[in-house]
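A.B. asks: Here is the input, now give the coordinates:
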Amino acid sequence: MTAPLLPGWTHTYSGKVRDLYVPDTTQEAGAAVTAAHGDVVLVVASDRVSAYDHVLSPGIPGKGVVLTQLSLWWFDQLADLVPHHVVSAEAPDVPAEVLGRAMVCRRLEMFPVECVARGYLTGSGLAEYQASGVVTGIALPPGLVDGSRLPEPIFTPATKAELGEHDENVTLGQVAELIGAPRAAELRDLTLAVYARAESIARDRGVILADTKLEFGIDPTTGAVALGDEVLTPDSSRFWPADQWQPGQAQPSFDKQFVRDWLTSAESGWDRGGDGVPPELPAAVVERTRDRYREAYRRLTGHDLTF
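C.D. replies: Okay, here's the model as predicted:
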């Protein structure tokens, strides 16, 4: 998980997928970015892929480009709903070595909450519903199955976990205890507004947006809540082909489901419940996963990416 060395920037953090840098103002490039944009970070999306809290090998070629370019496209679609943290994705602000997969972003004071909107029931929401009939304190009608469309989208927040740990679903009341009731209500309303806009755009393109995770922070230059991190990518959302949607089963998806399926198959030989490191991904799984990410970008934006 070695982050690249970039002229004018100092590496400060690596997550499962992204590497963060701050300007090195002792170098000309770093000083120029700071002078132009103020307190910023460089967010670089790598080709790393993770599943079940493990970073896997090899990565998915071009994945970081898809995540960055799709985020930039969505930020534009949502700009009238909520501001975002991107100030530049072009040279010379972005180093040539990571052009296309990196964004210069204003540093936000991030809320300690994952803001999740669900329009369909699956994943951890399905598991919670099957156990109790509710999802993060919200009662749902009986008889729902995997892939069911909900009567209306719901806000199901989670607390942010450390690297290698699981996020924990929480109620709106628990979010209010963390950040105050007015801010909790604001994040809920923004999350549902973003989901409604994105769900409509995706549906017009033959794609179901089942759920999505957003992150917000305070922009210190304006005091306003802004969208941070990535937005509405296959890593942060579940996208399903609308013409194949069939409740009652797992849905085909535009993400790393091929990776998850292979890891949990007998072919991989990996025990998910054990302490062993996952095996290397076969070339066929890497290729099919890469194609799904590219297809998500193509269907949503109407354009293709070559890499």
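
A.B. asks: Going by C-alpha atoms from here, please, whenever you check contacts or count neighbours.
C.D. replies: Will do.

A.B. asks: Next SSE downstream of the helix or strand where L227 lies?
C.D. replies: For L227, the host element (DSSP states H and E) is strand 225-228. Using DSSP H and E, the next helix or strand after strand 225-228 towards the C-terminus is strand 237-241.

A.B. asks: Show me what that next one is packed up against.
C.D. replies: For strand 237-241, the elements it packs on are strand 207-218, judged by 3 or more Cα pairs under 8 Å, 6 or more residues apart in numbering; DSSP states H and E.

A.B. asks: So what's the residue count around D76?
C.D. replies: By other Cα atoms under 10 Å, the residues close to D76 number 11.

A.B. asks: Confirm P151 sits in a strand?
C.D. replies: Yes - residue state for P151 (DSSP: H, G, I helix; E, B strand; the rest coil) corresponds to a strand.

A.B. asks: before we move on, back to that, give me the helices and strands touching the strand holding L227, please.
C.D. replies: Contact here means 3+ Cα pairs under 8 Å, 6+ apart; on that basis strand 225-228 packs against strand 207-218.

A.B. asks: Helix or strand: which one has the residue nearest to Y13 when sequence neighbours are not counted?
C.D. replies: Excluding the flanking residues, the one nearest Y13 by Cα to Cα, 6 or more residues apart in numbering is L20, at 5.2 Å. Per DSSP H and E, L20 falls inside strand 18-23.

A.B. asks: Next, the structure of the following sequence, for comparison with the previous one:
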Amino acid sequence: MSVLLQTPLPNAVHQGKVRDLYEFGDRLLIVATDRISAFDVVLPNGVPGKGAVLTQISAFWFDRTSAVVPNHFLRLADGSAEDDLPFTLPEELIGRSTIVRKAERVPVECIVRGYMAGSAWAEYQKETTVCGIPLPPGIQESEPFPEPLFTPTTKAEVGHDENLSQEEFIKLVGTEVANALRIRSLALYKYGGNYARDRGIIIADTK
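C.D. replies: Predicted structure coming up:
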């Protein structure tokens, strides 16, 4: 299996760390490449088939959660006439491409943490905080929080994403949008967490 790192299609509008975006009227074609992004850096080598796996997982969750929070997902692009693209999708992009509605992007990453794990545990050991949120002493690694924490960050095009305080978050997106993002992020985490837990999987945190 070959590694797909670039997707030279017409109408390119954005290249992210992993995904490439193409514009067609009121819709976008999103192609997930096999590029690897770790610690906010794109690595030189890819993982064969990674983009296809990411796309299938995304499509699964967009379909499952559309009743919780409406989303932009329209269909998995399969190279058929139903894609309604001005060209036939190359075979190597089938299975890793989605067609979505255009939507206004909010310049933050909405992260929900349900367990004391990863970077949360590292910070807590030093400061007794998680993303600047004070917590009581004595919480153990991998222990669930009494309630999930909403910890938004900046969405950096290059470099590291930075944690946002509640005040910084509101200043960036406004009170109404900030409240909506928090409520919807927690609702999605609750749904996904329950779905996974019923199948023996713990979602410690997600974005």
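
A.B. asks: Kindly provide the TM-score of these chains.
C.D. replies: Remark: TM-score between the superposed chains equals 0.86 [TM-score structural alignment, normalised by the length of the second structure]; 196 aligned residues with a Cα RMSD of 1.9 Å.

A.B. asks: How far off centre is the strand holding L20 of the first structure?
C.D. replies: Counting by Cα atoms, centre = their mean, to the nearest Å, strand 18-23 of the first structure is centred 17 Å from the centre of its parent chain.

A.B. asks: after that strand comes which helix or strand?
C.D. replies: helix 28-37.

A.B. asks: elements contacting that following helix?
C.D. replies: Helix 28-37 of the first structure packs on strand 18-23, going by 3+ Cα pairs under 8 Å, 6+ apart.

A.B. asks: I'd like to know which elements the strand it packs on is packed against.
C.D. replies: strand 9-14, helix 28-37, strand 40-45.

A.B. asks: For the longest one, list every residue counted as buried.
C.D. replies: Looking back up the chat, that one is helix 28-37 of the first structure. Using 16 or more other Cα atoms under 10 Å as the test for burial, helix 28-37 of the first structure gives A29, G30, A31, A32, V33, T34.

A.B. asks: re the thing from before, quick one: what's aligned to the residue nearest to Y13 of the first structure in the second structure?
C.D. replies: Correspondence of L20 of the first structure to the second structure, assessed by TM-score structural alignment: L21.

A.B. asks: Please apply the same query to R290 of the first structure.
C.D. replies: So, by TM-score structural alignment, R290 of the first structure is left unmatched.

A.B. asks: thought R290 of the first structure was touching K63?
C.D. replies: Yes - R290 of the first structure is within contact range of K63, at 6.7 Å (criterion: Cα atoms under 8 Å).

A.B. asks: which of these two has more neighbours?
C.D. replies: K63 (25 against 22).

A.B. asks: which residues touch R197 of the second structure?
C.D. replies: Applying Cα atoms under 8 Å, 6 or more residues apart in numbering, we find R197 of the second structure in contact with I203.

A.B. asks: looking at the alignment, what does it pair up with in the first structure?
C.D. replies: Under the alignment (TM-score structural alignment), R197 of the second structure pairs with R203 of the first structure.

A.B. asks: Just list the residues touching W73 of the first structure, thanks.
C.D. replies: Per Cα under 8 Å, 6+ apart, neighbours of W73 of the first structure: T301.

A.B. asks: distance of the counterpart of it in the second structure from T98 of the second structure?
C.D. replies: Using TM-score structural alignment as the criterion, W73 of the first structure maps onto F60 of the second structure. To T98 of the second structure, F60 of the second structure is 12 Å away according to Cα to Cα, to the nearest Å.

A.B. asks: E157 of the second structure now?
C.D. replies: Applying Cα to Cα to E157 of the second structure and T98 of the second structure gives a distance of 22 Å.

A.B. asks: Looking at those two, which one has more neighbours?
C.D. replies: Using other Cα under 10 Å as the criterion, E157 of the second structure and T98 rank with T98 on top: 24 against 11.

A.B. asks: Identify the residues contacting the closest residue to R19 of the second structure other than its chain neighbours.
C.D. replies: Among residues not flanking R19 of the second structure along the chain, A32 sits closest, at 4.4 Å (Cα to Cα, 6+ apart). Contact analysis of A32 of the second structure by Cα under 8 Å, 6+ apart lists V18, R19, D20, G51, A52, L54, T55, R96, S97.

A.B. asks: Of the residues you listed - the most surrounded one?
C.D. replies: S97 (28 neighbours).

A.B. asks: Do you have the helices of the stretch 151-300 of the first structure handy? List them.
C.D. replies: Secondary structure of the stretch 151-300 of the first structure (DSSP state H, counting those that start in this stretch): helices at 172-179, 181-204, 257-263, 283-301.

A.B. asks: Tabulate the ones you listed (JSON lines), appending distance to T12 of the first structure.
C.D. replies: Compiled in JSON lines, the helices of the stretch 151-300 of the first structure are given as follows (distance: least, Cα to Cα, whole Å):
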{"stretch": "helix 172-179", "distance to T12 of the first structure": "26"}
{"stretch": "helix 181-204", "distance to T12 of the first structure": "28"}
{"stretch": "helix 257-263", "distance to T12 of the first structure": "29"}
{"stretch": "helix 283-301", "distance to T12 of the first structure": "28"}
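
A.B. asks: Go through these and name the closest to I138 of the first structure.
C.D. replies: Nearest of these to I138 of the first structure, taken as Cα to Cα: helix 172-179 at 9.3 Å.

A.B. asks: mean deviation of that closest one from the second structure?
C.D. replies: Superposed on the second structure, helix 172-179 of the first structure shows a mean distance of 1.5 Å to its aligned residues (mean Cα distance after the TM-score superposition for the first structure).
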